[in-house]
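Colleague: Build me a structure from this.
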Amino acid sequence: MLREMSIRDFAIIQEVHLTFDRGFHVLTGETGAGKSILFDALSLVVGGRGSQDFVRHGAKKAEVEALFDISDQPGIQAILDELGLSTAGEEHLLIRRDIAQNGKSTCRLNGQIITLTMLKQVGEHLLDIHGQHEHQSLLQVEAHLNWLDAFGGVDLIQQRERYQKIFAQHREMRQELDQITADEKKIAQRIDLLSFQKEEIAAARLTAGEDAELAQEHSRLAHAEQIVQHASQAYEAMYGDQRGAEMLNQAVRDLEEITRLDESLQPLLEMVQSAYYQVEEAARQVGRYRDDVEFDPARLAQVEERIHVLDQLKRKYGETIEEILRHGEEAEQELEQLLNRDERKQELEQRLTELEAKLAAEGETLTQMRKQAAERLNQRVEAELADLNMKGTRFQAAFSNDDEPTYTPTGQDRVEFLIAPNQGEPLRPLVKIASGGELSRIMLALQTIFSDLDGVPTLIFDEVDTGVSGRAAQAIAEKIAHLAQERQILCVTHLPQVACMADVHFHIFKESNEEQTRTRVKLLTMEGRTMELARMLGGVEVTDTTKTHALEMLQLAERTKTAIQAH
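Modeller: Sure thing, here's the model as predicted:
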């Protein structure tokens, strides 16, 4: 639920801070005062598209913050965890969106920078915004099937999941069969290629780590002369004419003489003795190493040829010997499948026949469950529309199936919502309804039905009552008041019938001077509400009559809301 919202330097808003509660909130004001701008700002904090036009003239950036209470939304924590957004069990989410002068935006959730995609995924569970020209998924034909399935309940959803599991298996096997039955020429070419690759890799008789060993041997063979020279010099330094070991031995003898006179030098003697033994052993090993080094041009040529072979294979099949060997194994496996494709083809065809029978059965069951749900939905929508002064309107969740079933990931059905607002008219697609007033009431009826399905705690209606008046306006007001018993509602309206039913009333107005124009928001008291309703009833001129009428409307609204709460 939305608790607070702060807006700075957004469009013509310099700074606004609003506090919200449960129930029905209404925002009223003159045309152009900035009512819908507030909802534009809210759209931003749940992932709406940003624009440099949102930044107030002369400001460096626009800032929008919204605080949401999620204590009664346990499901949203799973979404946050899935996105890696740790909130440590907090009961509030603080979302902030900054829009720079160049149109680039920054999103933060509880101080943590997040992507716009992540914000959208979280935001769709916090707010649902409905406007005269943007009714979200209810006006997207491709979403009508999902709405029907959601209305159908748990059993229908489970049946859809059973169907989808079989569909996934069928699609996977169909793809494999298509690959097996592809053009024979291409398959023959593939067999030749795989056979060559398998044989080439096998003929190389590769050994893991061989390339590193060859590189070391090549370096030793290619630099044998330098190696012998340096090894000889090292040997001479330790054991030859330079008498390195002999000098250490003389030092040992001298220290032994001293130790007989001064035992405190014993540790130093042992140290030099150890150095002598180590130098003597090192000299012997260097000598053996020097003697073992060979000038072998033939072996060098063999090593270089082997390295060349490995380099050729690496360019074709992988950067390491392990990758080359793995490629050979994969080629062998695929080759075996292709050579035995007739057997596998028969196996797949038999399995596909079995799956198609199951798919048809599960798809038909799904269709029948959907049609039963559609009948219930049709009745519910028509009943809601009757409450909204559209008695006699016909609604239908219409199915369009081909003569030959076409199976898709969602089943064999295509569903579109159709409506006939006036008696004697044919049913027409909901998305093509022309009357704004009719569309407003149809959308409100659908939202009333589906509000319990999506679990979004806050519903926003931006002038969804456009084009209605009189009894229809009163019906809309009462319907929104009913919704507000279970959901937090924010509504921009020009209708006094709707405004008087609100639990919280904000007045939006503009202040201007020679330098700037800015939007202001005021929370109205009972007296303020009376004056605002009188303005809405009478226009510019507020008279005693319109004020009396406004007060009567507020009093009647309170009685109506009490009756709604009693139900």
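Colleague: contacts, neighbours, all on C-alpha from now
Modeller: OK.
Colleague: Going along the chain, name the helices of the stretch 351-500 of the chain.
Modeller: 436-454, 470-483, 496-499 (DSSP state H, counting those that start in this stretch).
Colleague: Contacts for the longest one, please.
Modeller: Meaning helix 436-454. Contacts to helix 436-454, defined as CA atoms under 8 Å, 6 or more residues apart in numbering, come from residues 132, 135, 138, 147, 150-151, 380-381, 384-385, 388, 421, 433, 464-468, 476, 479, 483.
Colleague: Count the neighbours of the closest residue to residue 53 other than its chain neighbours for me.
Modeller: Distances taken as CA to CA, 6 or more residues apart in numbering place residue 11 nearest to residue 53, at 7.1 Å, with adjacent residues excluded. A total of 22 residues lie near residue 11 under the criterion other CA atoms under 10 Å.
Colleague: how much space between residue 11 and residue 517?
Modeller: 10 Å (CA to CA, to the nearest Å).
Colleague: now residue 86
Modeller: Separation of residue 86 from residue 517 (CA to CA): 41 Å.
Colleague: ok so, going back, list the contacts of the residue nearest to residue 53.
Modeller: 37, 53, 54, 55, 56, 57.
Colleague: mind running it again at 7 Å?
Modeller: Residue 11 makes contacts with 54, 55, 56, as judged by CA atoms under 7 Å, 6 or more residues apart in numbering.
Colleague: Just the buried residues of those.
Modeller: Buried residues within the contacts of residue 11, defined by neighbour count using 16 or more other CA atoms under 10 Å: 54, 55, 56.
Colleague: Against residue 66, how distant is the residue nearest to the first one when sequence neighbours are not counted?
Modeller: In this case it means residue 54. In space, not counting the residues next to it along the chain, residue 54 is nearest to residue 11; the distance is 4.8 Å by CA to CA, 6+ apart. Using CA to CA, residue 11 is found at 17 Å from residue 66.
Colleague: correct me, but residue 530 touches residue 552?
Modeller: No: taking contacts as CA atoms under 7 Å, residue 530 lies outside contact range of residue 552: 9.2 Å.
Colleague: Comparing these two, which shows the higher neighbour count?
Modeller: Shown here are residue 530 and residue 552; by other CA under 10 Å, residue 530 has more neighbours (22 against 14).
Colleague: Counting by contacts, list what the host helix or strand of the more buried one packs against.
Modeller: Per DSSP states H and E, residue 530 falls inside helix 526-538. With contacts defined as 3 or more CA pairs under 7 Å, 6 or more residues apart in numbering; DSSP states H and E, helix 526-538 has these neighbours: helix 496-499, helix 544-566.
Colleague: Show me which residues of that helix are buried.
Modeller: In helix 526-538, counting by 16+ other CA under 10 Å, buried: 529, 530, 531, 532, 533, 534, 535, 536, 537, 538.
Colleague: let's see this one next to it:
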Amino acid sequence: MLQELSIRHFAIIDALELSFEKGLTVLTGETGAGKSIIIDALQLLTGGRGSGEFVRHGEKKAEIEGMFTLHDHHPCFDVCREFGIEAEEGAVILRREISAAGKSVCRVNGKMVTLAILREIGARLLDIHGQHEHQELMNAGSHLRLLDDFGGLPIKQAKEQYKEIYNRYDQLHTEIRRLSENEQNLAHRLDLIQFQFNEIEKAELKRGEEEKLESERQQLANFEKLFAALSEAYSTLSGEGKALDWLGLSVNGLEAAAGINKEFKPLHDAAANSFYVLEDTVRDLSSALDTLEFNPARLNEIESRLNEINQLKRKYGATIDDILQYEEKIAQEMDQLTHRETHISRLQKELAEVEAALTLEGKKLSKLRRASAKQLEEAIHRELKELYMEKTVFHVHFHSESGQFKKEGMDQVEFYMTTNPGEPLKPLVKIASGGEMSRVMLAMKTIFSKHQGVTSIIFDEVDTGVSGRVAQAIGEKIYKIAVHSQVLCISHLPQVAAMADTHLYIQKSHDSKRTNTIVTPLNDEEKAAEIGRMISGVEMTDLTKKHAKELLALSAKIKHSAV
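Modeller: Next comes the predicted model:
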């Protein structure tokens, strides 16, 4: 859920800190008080388009920040991990800054991100539904996914099985298409990789060779320093009156002491061990000095070989291992191109087998979808009936073509509807707008909000154009959605406001010739007064107060029965 929202220097808002609760939060107030400005801020926070016009006059930038608390397996965390964003303790914090010049800075959990990434994460946190903004429900491209979400685990499992086979099907198609390209292009490709293969093969590269050559070059290039250092070490340790000689005298003295008192034997043993180790070291140093020689010709050979390796690295890979892997890859490709017809025949045979398996899985998936579509149609009709649209017909239309395999299956799905008896079904995106559209959208949201996993749903005056019993039905429907998702709703209808778990009143204030927006949480008495104002307008009568309290009491009963 959206838990905290901070807005600074945004439009007529100077500074606003809001805390939100679970369930249904209704925002009311006079027209122009700033209700929709808060929604605008949330749209920008989740990746909406911004401009310098949003920055409060006289300020350098607008700042919007929101904290969302999520359950451990929320899909938003997968997106965060995909983009390397740390997300711990079940919370995600979004931040958006817009300068007066129109420049935008986006952050998720403190990490700077692009607007596209912010938008992708925001889409899993907020679903803003306005009077003219129906988002994915009005996007035919998302209807198949919504149907699959509604279908639940059986469709999910069938899709996974289908996709596993589809991935192999796609690979085979790509291979056959590549091997069936223009013969002249393939001949050019074969000539190129043959040349590359010969060049790599001629070099006779060995794994680990470069590291050994670098070490040897380092030694030869610093021969004088190395020889001087080893000579100094040897002369310091070996010879009369040097370290090894003095250590031998110490061992002899400790041996005599241990003969007198056994307590000194550990000291003698330690010194003797050190003497033998140092003696071995002197012997090794002597051997190293004897074998050490400066060979300018060898240094030139090494330089030439390393240069050859670097030339190959520039062409074929960052390391010798990469180059050898590339050699293996083009060797396989050479074999495929040389014996192209044989490979195409083998791949086509496998493709036919995969197509048969994919058709079976595709039909299985399609059957599950069609069964789920019937259930969805029935559920939508029930919801529409409760919204006094019992004559509306909703239909899940399938565009299926045999043998047309796509990543999501063999089906294309679009929601169709007619709101008037006798009229033909039309795509959902083409049906009437206004109060009728608001009810259709609410019916669908009631169904899909249980399956979409969106943290918060925002309704921005979706109840425009309705009244009376329809308004009451819309209020109940919005509350029903709030049982499964946090809902924020801007409304002018008292029937909707009466259903609120939290009621926020928005008003303008004027201070030092500046206008500002203030948000006030209402207690029970204040809530009744505000609903009364919504019923009667400016003048508040005893009868209006009575009607407001009756409406609140009725709403309390409805809410209690809905739990």
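Colleague: TM-score for this pair?
Modeller: Between these two chains, after superposing, the TM-score reads 0.79 (TM-score structural alignment, normalised by the length of the second structure); 530 aligned residues with a CA RMSD of 4.4 Å.
Colleague: picking up where we left off before, can I get the contacts of residue 11 of the first structure in CSV including secondary structure and distance to residue 359 of the first structure?
Modeller: Formatted as CSV, the contacts of residue 11 of the first structure follow (DSSP: H, G, I helix; E, B strand; the rest coil; distance: CA to CA, whole Å):
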residue, secondary structure, distance to residue 359 of the first structure
54, helix, 51
55, strand, 54
56, coil, 57
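Colleague: and which of these is nearest to residue 126 of the first structure?
Modeller: Nearest to residue 126 of the first structure among the contacts of residue 11 of the first structure: residue 54, at 22.2 Å, using CA to CA.
Colleague: wait, isn't residue 92 of the first structure in contact with residue 74?
Modeller: No: using CA under 7 Å, residue 92 of the first structure makes no contact with residue 74, being 11.9 Å away.
Colleague: Now for the counterpart of residue 550 of the second structure in the first structure, how many residues are close by?
Modeller: Using TM-score structural alignment, the equivalent of residue 550 of the second structure in the first structure is residue 555. Using other CA under 10 Å, residue 555 of the first structure is surrounded by 13 other residues.
Colleague: Tell me which helix or strand the equivalent of residue 517 of the first structure over in the second structure sits in.
Modeller: Using TM-score structural alignment, the equivalent of residue 517 of the first structure in the second structure is residue 515. Assigned by DSSP H and E, residue 515 of the second structure belongs to strand 514-521.
Colleague: next one: that strand to chain centre, how far?
Modeller: Its chain's average C-alpha position is 35 Å from that of strand 514-521 of the second structure, according to CA atoms, centre = their mean, to the nearest Å.
Colleague: mean offset of that strand relative to the first structure (after superposition)
Modeller: Compared with the first structure after fitting, strand 514-521 of the second structure deviates on average by 1.7 Å (mean CA distance after the TM-score superposition for the first structure).
Colleague: can you list the residues that contact that strand?
Modeller: 12-14, 33-34, 503-510.
Colleague: Would you quantify the distance from residue 535 of the first structure to residue 495 of the first structure?
Modeller: For residue 535 of the first structure, the distance to residue 495 of the first structure equals 11 Å [CA to CA].
Colleague: Next: residue 479 of the first structure.
Modeller: Distance from residue 479 of the first structure to residue 495 of the first structure, by CA to CA: 14 Å.
Colleague: same thing with residue 520 of the first structure?
Modeller: Distance from residue 520 of the first structure to residue 495 of the first structure, by CA to CA: 20 Å.
Colleague: returning to that earlier point: export the buried ones among the contacts of residue 11 of the first structure to JSON lines and append columns for distance to residue 109 of the first structure.
Modeller: Below are those laid out as JSON lines (distance: CA to CA, whole Å):
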{"residue": "54", "distance to residue 109 of the first structure": "21"}
{"residue": "55", "distance to residue 109 of the first structure": "21"}
{"residue": "56", "distance to residue 109 of the first structure": "24"}
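Colleague: Report all helices and strands that the helix or strand containing residue 251 of the first structure contacts.
Modeller: In the assignment (DSSP H and E), residue 251 of the first structure maps to helix 244-261. Counting contacts by 3+ CA pairs under 7 Å, 6+ apart, helix 244-261 of the first structure is packed against helix 224-239, helix 266-292.
Colleague: Could you check which of residue 92 and residue 74 of the first structure has the larger neighbour count?
Modeller: Using other CA under 10 Å as the criterion, residue 92 of the first structure and residue 74 rank with residue 92 on top: 16 against 11.
Colleague: which ones are touching the nearest residue in space to the more buried one that is not next to it in sequence?
Modeller: With CA to CA, 6+ apart as the criterion, residue 92 of the first structure has its nearest non-adjacent residue at 4.6 Å, and that residue is residue 69. By CA under 7 Å, 6+ apart, the contact set of residue 69 of the first structure is 1, 2, 3, 91, 92, 93.
Colleague: quick one: residue 550 of the first structure and residue 536 touch, right?
Modeller: No: assessed by CA under 7 Å, residue 550 of the first structure is found out of contact with residue 536, at 9.0 Å.
Colleague: Any idea how many residues pack against the residue lying closest to residue 138 of the second structure once chain neighbours are set aside?
Modeller: The shortest distance from residue 138 of the second structure to any non-neighbouring residue, by CA to CA, 6+ apart, is to residue 429 (5.4 Å). The criterion is other CA under 10 Å. On that basis, residue 429 of the second structure has 16 neighbouring residues.
Colleague: Could you check which residue of the first structure pairs with residue 429 of the second structure?
Modeller: Checking TM-score structural alignment: residue 429 of the second structure goes with residue 431.
Colleague: you'd agree its match is up against residue 137?
Modeller: No: look at residue 431 of the first structure against residue 137 with CA under 7 Å: they stay out of range, at 10.9 Å.
Colleague: Chain neighbours aside, what residue packs nearest to residue 175 of the second structure?
Modeller: Nearest to residue 175 of the second structure is residue 347, by CA to CA, 6+ apart, at 7.9 Å.
Colleague: Mind telling me what element the one you found is part of?
Modeller: Short version, using DSSP H and E: residue 347 of the second structure is in helix 340-386.
Colleague: counterpart of that helix in the first structure, which residues?
Modeller: Using TM-score structural alignment, helix 340-386 of the second structure pairs with 341-387 in the first structure.
Colleague: quick one: residue 442 of the second structure from residue 471 of the second structure, how far?
Modeller: Counting by CA to CA, the gap from residue 442 of the second structure to residue 471 of the second structure is 12 Å.
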